[in-house]
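Participant: Sequence plus the predicted model coming up.
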Amino acid sequence: MAAATSTASGGAHGRVSKVAKSRRCPPARVQVSVRLRPLLGEEDGVEGKEESCVRGLDSHSLEVANWRNHQETLKYQFDAFYGEASSQQEVYAGAVQPILRHLLEGQNASVLAYGPTGAGKTHTMLGSTEQPGVIPRALWDLLQLTRDQGAEGRPWAMAVSMSYLEIYQEKVLDLLSPASGDLVIREDRAGNILVPGLTQKTIASFADFERHFLPASRNRTVGATRLNRRSSRSHAVLLVKVEQQERLAPFRKREGKLYLIDLAGSEDNRRTGNRGLRLKESGAINTSLFVLGKVVDALHQGRPRVPYRDSKLTRMLQDSLGGSAHSVLITNIAPERRFYLDTLTSLNFAARSKEVINRPFTHESLQPPALAPGKASCKDSPPEAKRPRGQPEQEEGKASPECTSDLPNFSLLQQLKSLDQGVLERLLSFDQLLRSQGPQSPPVLKTPGKERLALLRKVEERDREIKRLKEKQKELEARVLDPKKEHFPSSQPQSRPSSKTAVVLPLQQLAQVQTSSPNATLALLKKKGQKRKVESPQSERENKAEAWELQICPNLLALGREKILDLLNHGSVRDLRRLQRIGEKKARLIMGWRELHGPFTQVEDLEKVEGISRKQVESFLRVNIMSHVAVDSSSP
């Protein structure tokens, strides 16, 4: 299996336009498990066996002796508790294995091992040859899942790749390519964290994984201290990416990432005896873990600012804590009394972490595969120079009779390649509509060439009809505002009084309006502050200076408000900026208010956002509801 070259995550894939989509999932709380290391004895280099200060109560609870009052205990409850006799398989099957299925749905997952130095984090994540840890077991199962789901005949083709890095003294180092030097952490427009230049290796089997991972693990920085002969001096992050490509139309693409993180342990330099370089390493580790605690506190308390950027570690974990990943935190603790304060600190951190809420979503895009250069024509079709005399030329976009079997894919790809994003979205939605009508209506993207072209022509005719109706609507609007004025076709626009408001009528009512008189159309208008019946054009001219507002169909008005409310509750900063009167600053204020107080119950709740006044909300409603009503009334 050839290794992939060094690339940046999230790069472009060819010249074919892709329509990004994301399907939000229910919020997911960070799952927290606690694992208790066995007591160390003489065989571990410790003189005598100390008394344990931790005791498990059941599979979810434990208690710690209160050092201030030995008659009292501090009780904790988590999603799972694994005692001294727990095996590697029990920890993996209970805490990690259930989240692997989310990767096949195009979602992210994350596993973090946290705890003080010497508590068994690396053993939990890596294990040994006899007792494999979380990382080898997760890769074994994940490769088996992708092999089964991506087999021939299945709808999705699977590809798995891996990257491995460490954060050592605030430097991001590529363990698969140690000569790369210090790398930077970036964030793309969608908010995804990526490391440009990070080596990415394609793996198709567990043997491929071992061939890349084992040499890279030896590149990780370790050192000896008084508490641990092989103490991790850096935070290690294994990134496994699962890419899925749909084999048939509409050629969806999904991408899920699995973060397997072995954190370095916090250290008390008085006990570890660190000096020189070890002291500097310990300072960097403790600083990054301190920022990690600040991040968890900010998320737990709902603060508007989360200090992700204060450390390379928290920047890398931005998706795992408070982001879009299904996260699992495995807290490793030591039972000895000399580790009492470290154990208490770790348990308190775990208790705060289980209150952190992540918001996963499916990473999906529509990306038709691009045609390879020079392969647009059928392999078996004769060259143009050798075409028999008298045989007509092939029409553009059609294949020769010899390659009829390749016609659907060839014609489809050639048409999709020339479409823009908007047309592609409408075509796919039309295809889904036909699918929902039953088996008698074949999908657009799988029909033969002639039928597909006929459907495309129907779509074009429908667009032309909509355009004609819109022009007729404008003409009727002008006639309503000034019945005596001579009107011209829409191709010759005339100036209208600025004191009047455009009347937006649903297209379903146009047939009635066309046959009705101007007096019937004027009934759709209502005077501000009072209801008044307009009897004739003469009365309208007498009150020409008075302002009028339009009477919108209540159903369309409610639909417009619902769409705006849904966008306020679920839209990203980029989506919110598409609304009129909403800029970058207001979009971020709305996002921050939503994170603190939950979803908006009504559009008028925008007044509660700091920096947005009631007058601005009224202006925002007037402009955006009008635009949504216009769009809904013009949509087929």
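Facilitator: Received the coordinates, thanks.
Participant: C-alpha from now on. contacts and neighbour counts both.
Facilitator: OK.
Participant: nearest residue to P368 other than its sequence neighbours?
Facilitator: In space, and not counting its chain neighbours, P368 is closest to F251: 5.5 Å by CA to CA, 6 or more residues apart in numbering.
Participant: Next one for the comparison:
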Amino acid sequence: MALRVSASEVNLHSRKPQSARVRVAVRLRPYAKQDDEKQQGPCVRGIDAQSLEIINWRNQTETVCYQFDKFYGEKASQLDVYKGSVLPILGHILNGQNASVFAYGPTGAGKTHTMLGSPEQPGVIPRALRDIFQMTRELRSQAEHENWDFTITMSYLEIYQEKVLDLLEPKQQDLPIREDMNKNIFIPNLTQKVIASFAEFEKQFIPASQNRTVASTKLNSRSSRSHSVLLLKVVKKERVSPFRQLTGKLYLIDLAGSEDNRRTGNQGIRLKESGAINSSLFVLSKVVDALNQGLPRIPYRDSKLTRLLQDSLGGTAHSVVVTNISPEHKYYFDTLSALNFAAKSKQVVNKPFTQETIQSMGKVPMKRTHERQDSEDCEQAKKSRIEEGEETPPKPKVARSPLPNIENLDPGVVQRLLRLDSLMRNDANGMPQLDTPKRERLALLKVVEESQNEIMQLKERQKELEERVRVQNTSQTSSDETPNTSLEIKASRLPLPHRSCTANVRKQAVVLPMKTRSPLTAVMEGNFFTMQNKCKDTSVTEENKEEWELKINDDLLKQHRSNILSLLNTGSLKELKTLQKIGDKKAQLILGWREVNGPFMQIEDLQKVDGISAKQMASFLKANILGSIGR
């Protein structure tokens, strides 16, 4: 007979059962007989309604036993899973508390089937929506809830490659996840649709489900490539005083499955998606470990998924984890990993509380949290002890009398006070009196006076030096003033923009700014271009500085533009990257645009490429034309 080793012997110390701890259910997918299984049979089997066992891979004659809140075998139906694990927590939502249900497990284990199901076998999401609408209708019919209104809104999103995407409005891309002052997680600008019946829910949900990212792999023809989250918010509002409002949220989460790329055959974009999925699930496991170990920092922010599940794991929600596993031997290690995660999740304890707001007539809504309720209870208990004589009432606070009116003081005292105030303001050049002996105070005042005299001497010395420099500059200008109509072009002053320009090219290019009273023109060798003074006024002053204009030969300009256009239309990725201002990313964009729209008719068509603005286009032309001339 096979020996059984209890998982509790090797796992961490489990916490005592509490009503708010995370409840874990395990669902075993039916066994699919495969040709390569060689009649090995399943590696997992159920023991009872809460226990299962799996073969110990170290010793095939032993099994490891796990115990959870619920175990659903191969013959369990969708209704069994829903009634046994999900239905008991729905009542909390109508009482202003949060709840969450998420399916976890490796790819191909049946998570999406558990959450969505089919028209013949509906899953958790459609069944939960039907029951919530049914519960609200029953509450409206009761006399104690006749003054209450119920509003149900839905939001639907997916986390794809660490980006939060709105499935109801696909235009909403990469939404942020925020936390309000009450530590509640929310997503700004996430679409919320008000639904009054299950038909309205289907009208919104079915088109949104088609926006979710799925793809085919070797293990699953419709593999989920993202984590999807359906958020339902139920607001229960009172129409009469004190106008209470209860807000409950339900998170229905279908996690993407962990993947072994050696078996799925992922390549390209599928491989990138698989990496993002496995990374987020790894962070999820780290969060559970940190909660169980009581670490001071929980790594919720390391992943968008764990950030969104912050209320569900160690937060304020009633949480249920439905772990889906496969019985085949080839999925053994995926199944074992999922069972270990489920065993750790069972030890996490949440602290749910009722979210209630109260609004009296003519007053601003005030949120009643559990801390406020505790303080009110303490005040009430203290008041009752005082009334029963068990505690003495506190002494009433005596209000301090205001300062005496100056008119009621003796005139002599007033004069002395005013004289003292004048001394405090004017003594020691405005410096306040220090609580120091008189001798030290006088020494300090002497040091201050000496410092002020030294500062005045330095200022006078500075003025003398400035005057001397001004006189020298005036005399030098008058002696060196000679007309000069031509200018020798020196190297090293004109920075050519081309990256591969040599030292010889740099030596041909800059105009040194000189003070002259006549229009100035510099001609480069080979008649490549001219630089002219644009100022009409020949006088040069500090207010009217010289401006230079670059003029290029027209034939040469056309030739270089033609060369650049030819390179844009026929160049490879490596050749495009030789252009100025064109890197690897822009070169790829140019190639993609050229394949879709054909060749460029003119260089200015480069602005039509996404990611290249008009300003970048002007910089591109200037850099490449001057660079071509430099060659």
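Facilitator: Structure's in. What do you need? Just so it is clear, the model here is predicted, and its values are computed rather than measured.
Participant: Overlay the chains and give the TM-score.
Facilitator: After superposition, the two chains reach a TM-score of 0.55 (TM-score structural alignment, normalised by the length of structure 2), with 369 aligned residues with a CA RMSD of 2.9 Å.
Participant: Distance of the equivalent of the residue nearest to P368 of structure 1 over in structure 2 relative to Q359 of structure 2?
Facilitator: In structure 2, the residue paired with F251 of structure 1 according to TM-score structural alignment is F243. According to CA to CA, to the nearest Å, F243 of structure 2 and Q359 of structure 2 sit 5 Å apart.
Participant: hang on, the match of F251 of structure 1 packs against I358?
Facilitator: Yes: the pair F243 of structure 2 / I358 is scored as a contact, 5.8 Å apart, by CA atoms under 8 Å.
Participant: Share the number of residues neighbouring K450 of structure 1, please.
Facilitator: Look at K450 of structure 1: counted by other CA atoms under 10 Å, it has 9 neighbours.
Participant: Let me know the helix or strand that it is in.
Facilitator: helix 449-481 (DSSP states H and E).
Participant: With E364 of structure 1 instead?
Facilitator: strand 361-366.
Participant: One more: N59 of structure 2?
Facilitator: Per DSSP H and E, there is no helix or strand for N59 of structure 2.
Participant: How many residues are close by it?
Facilitator: N59 of structure 2 has 9 nearby residues by other CA under 10 Å.
Participant: Likewise for P402 of structure 2?
Facilitator: So P402 of structure 2, with other CA under 10 Å, has 6 neighbours.
Participant: likewise L183 of structure 1?
Facilitator: So L183 of structure 1, with other CA under 10 Å, has 16 neighbours.
Participant: Trace it over to structure 2, please.
Facilitator: Using TM-score structural alignment, L183 of structure 1 lines up with L175 in structure 2.
Participant: contacting residues around its match?
Facilitator: Applying CA atoms under 8 Å, 6 or more residues apart in numbering to L175 of structure 2 gives the contacts 163-166, 187-190.
Participant: how big is the offset of the strand holding E364 of structure 1 relative to structure 2?
Facilitator: Here the mean offset of strand 361-366 of structure 1 against structure 2 after fitting is 0.6 Å, by mean CA distance after the TM-score superposition for structure 1.
Participant: residues in structure 2 matched by that strand, start to end?
Facilitator: Counting by TM-score structural alignment, strand 361-366 of structure 1 lines up with residues 353-358 of structure 2.
Participant: Which positions within that stretch qualify as buried?
Facilitator: 353-358 (16 or more other CA atoms under 10 Å).
Participant: Which of those sits closest to R594 of structure 2?
Facilitator: Q355 (57.0 Å; CA to CA).
Participant: could you check the distance from the closest residue to that closest one other than its chain neighbours over to T247 of structure 2?
Facilitator: Using CA to CA, 6+ apart and skipping residues adjacent in sequence, the residue nearest Q355 of structure 2 is G96, 5.2 Å away. From G96 of structure 2 over to T247 of structure 2 the distance is 4 Å, taken as CA to CA.
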